[in-house]
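Trainee: Give me coordinates for this.
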Amino acid sequence: MVADEQELTGGNASESVVRIGHTVRKPWLENSAAVQSYLSALRSSGVDVPQPLGRDEHGRSTVEYIEGVLAMDHLPLWRDDLLRVGRMIRQIHDASETVPMRNPGDWKMLLPAENPDLMCHNDVAPWNLIMGDRWVFIDWDGAGPSTRLWDLAYAAQSFGLLFDGQPVDDAALRLRALVDGYGADAALSKALPAAMAKRTAAMFDLLKSSHATGIQPWADMYVNGHGEHWRTATHYVARNQATWEQALA
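Mentor: Purely as a prediction, here's the structure:
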């Protein structure tokens, strides 16, 4: 790392991420070209996402650095903030309707959705939301084919803090606020509780199976606290299905 590079820490799945001035540089991946194209399309549709800046002189993927603080460090978010987050996700999804999705079966998705029909971020969570003068979702490396339901299920569960130890009634209110902000119709709202349970279980299964096969970084994450977190979250989301259904009715 050279003198003007500042290492960025905090992520779990990305290596060699650095900041240089107002840019973020990270290794160029198989899907980086498609992700940069996706970001360009979203910006053209009026969505505030990091500006894609192509490859640098070392072949690294380069995007705009976003100033601010992580939402993760300011949880729980209040209702007005959750309404805003819901609107942001809806804007991304609506704009994504105009983005061509080529050969969805060829993408190597970490947690694939059934019958993908929409380009999505796939990790719209508090650890990827910067709040400052602008509110912007960052870390689009996992973007690819998914569905509104699968993407929203993860966002609703994570921003709602549907995790073990959280008062269920409070979690239900946060869930309702984010979904209200999104403006989900009756069909999407009805499908969401089951999708949240399935999406949470899929995350735990990924960590568990990666630990068994030695696939990194998920194998280490399984034993350093993430495995237990997602195991208990899976049970929490599943056993409170009736509460989530009532909140979204």
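Trainee: use CA for all of it now, contacts and neighbours both
Mentor: Noted.
Trainee: Could you look up the SS state of Pro100?
Mentor: coil (DSSP: H, G, I helix; E, B strand; the rest coil).
Trainee: Neighbours of it, how many?
Mentor: When counting by other C-alpha atoms under 10 Å, one arrives at 12 neighbours for Pro100.
Trainee: Would you do the same for the sequence below? I want to compare the two.
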Amino acid sequence: MQEFVPGTLAINADPLSRADLHRVGGMVRAIHDASTTYVPPDDAVWETAIPAPASELVCHNDLAPWNLLVGDRWMFIDWDAAAPSTRLWDLAYSAQAFTLSDPSQDPSLAADDLSAFVDGYQPDDHMRRLLPDTMAERTAAMYNMLRASHDAGKEPWASMFTAGHGDHWSSADNYVRTHRNMWLEAL
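Mentor: Below is the predicted model:
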């Protein structure tokens, strides 16, 4: 079923409040929980730019502000990267994309944003402890995919790398790693 839903992409809207971030974390959790009942056919073919470390459930794999429509109704769009992954790998990407994408932001404020987002997801203590290192791994994986695609001339990633996405993900990776202990404490 397709439906037109009016709204604005979150990346183009006013910054999300902590209550909004909590809401988005809950949306990610609801997507993951709904996906647990789906069993793909044995001959399913998945196309994903960044392979996940395991196959726990089918995830969106790009739950980020550029794929969240906000307005009267909030919904994630652009499901072309959906593929088997893990809750942790998908959550790490979305938590980083929504709260730790601006390396110029005061890390203590970013930590509060991260806490609001993750609290909305309601992970267990084990997942909370793993999240900072997984965010670093996932952010580095994004940069490495863009870099390798640039080197190989694989589009659209090659052009994205030179159009600023490479620099963005390199800076984001450094920011996520530099403040790892602050993220862990916030969670």
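Trainee: Show me the residue at the heart of the second structure, geometrically.
Mentor: Per C-alpha atoms, centre = their mean, the C-alpha nearest to the average position across the second structure is that of Ser94, at 2.2 Å.
Trainee: Please say which position in the first structure that residue maps to.
Mentor: If you follow Ser94 of the second structure across to the first structure using TM-score structural alignment, you land on Ala155.
Trainee: Contact partners for the residue nearest to the centre of the second structure?
Mentor: Under the criterion of C-alpha atoms under 8 Å, 6 or more residues apart in numbering, the neighbours of Ser94 of the second structure are Asp62, Leu63, Ala64.
Trainee: could you pull out the strands for the first structure?
Mentor: Read by DSSP state E, the first structure holds these strands, from start to end of the chain: 6-7, 18-20, 23-26, 52-55, 61-64, 69-70, 118-120, 129-131, 135-137, 144-146.
Trainee: can I get those in a markdown table with distance to Gln241 of the first structure?
Mentor: Putting the strands of the first structure into a markdown table (distance: least, C-alpha to C-alpha, whole Å) gives the following:
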| stretch | distance to Gln241 of the first structure |
| --- | --- |
| strand 6-7 | 41 |
| strand 18-20 | 41 |
| strand 23-26 | 39 |
| strand 52-55 | 39 |
| strand 61-64 | 39 |
| strand 69-70 | 29 |
| strand 118-120 | 25 |
| strand 129-131 | 27 |
| strand 135-137 | 28 |
| strand 144-146 | 23 |
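Trainee: Quick one: those as JSON lines, columns for mean neighbour count and distance to Gly183 of the first structure too.
Mentor: Supplementary listing: the strands of the first structure in JSON lines, determined by neighbours: other C-alpha atoms under 10 Å; distance: least, C-alpha to C-alpha, whole Å:
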{"stretch": "strand 6-7", "mean neighbour count": "14", "distance to Gly183 of the first structure": "38"}
{"stretch": "strand 18-20", "mean neighbour count": "18", "distance to Gly183 of the first structure": "36"}
{"stretch": "strand 23-26", "mean neighbour count": "21", "distance to Gly183 of the first structure": "33"}
{"stretch": "strand 52-55", "mean neighbour count": "17", "distance to Gly183 of the first structure": "29"}
{"stretch": "strand 61-64", "mean neighbour count": "22", "distance to Gly183 of the first structure": "29"}
{"stretch": "strand 69-70", "mean neighbour count": "16", "distance to Gly183 of the first structure": "24"}
{"stretch": "strand 118-120", "mean neighbour count": "24", "distance to Gly183 of the first structure": "17"}
{"stretch": "strand 129-131", "mean neighbour count": "19", "distance to Gly183 of the first structure": "20"}
{"stretch": "strand 135-137", "mean neighbour count": "22", "distance to Gly183 of the first structure": "19"}
{"stretch": "strand 144-146", "mean neighbour count": "24", "distance to Gly183 of the first structure": "19"}
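Trainee: No more questions from me, cheers.
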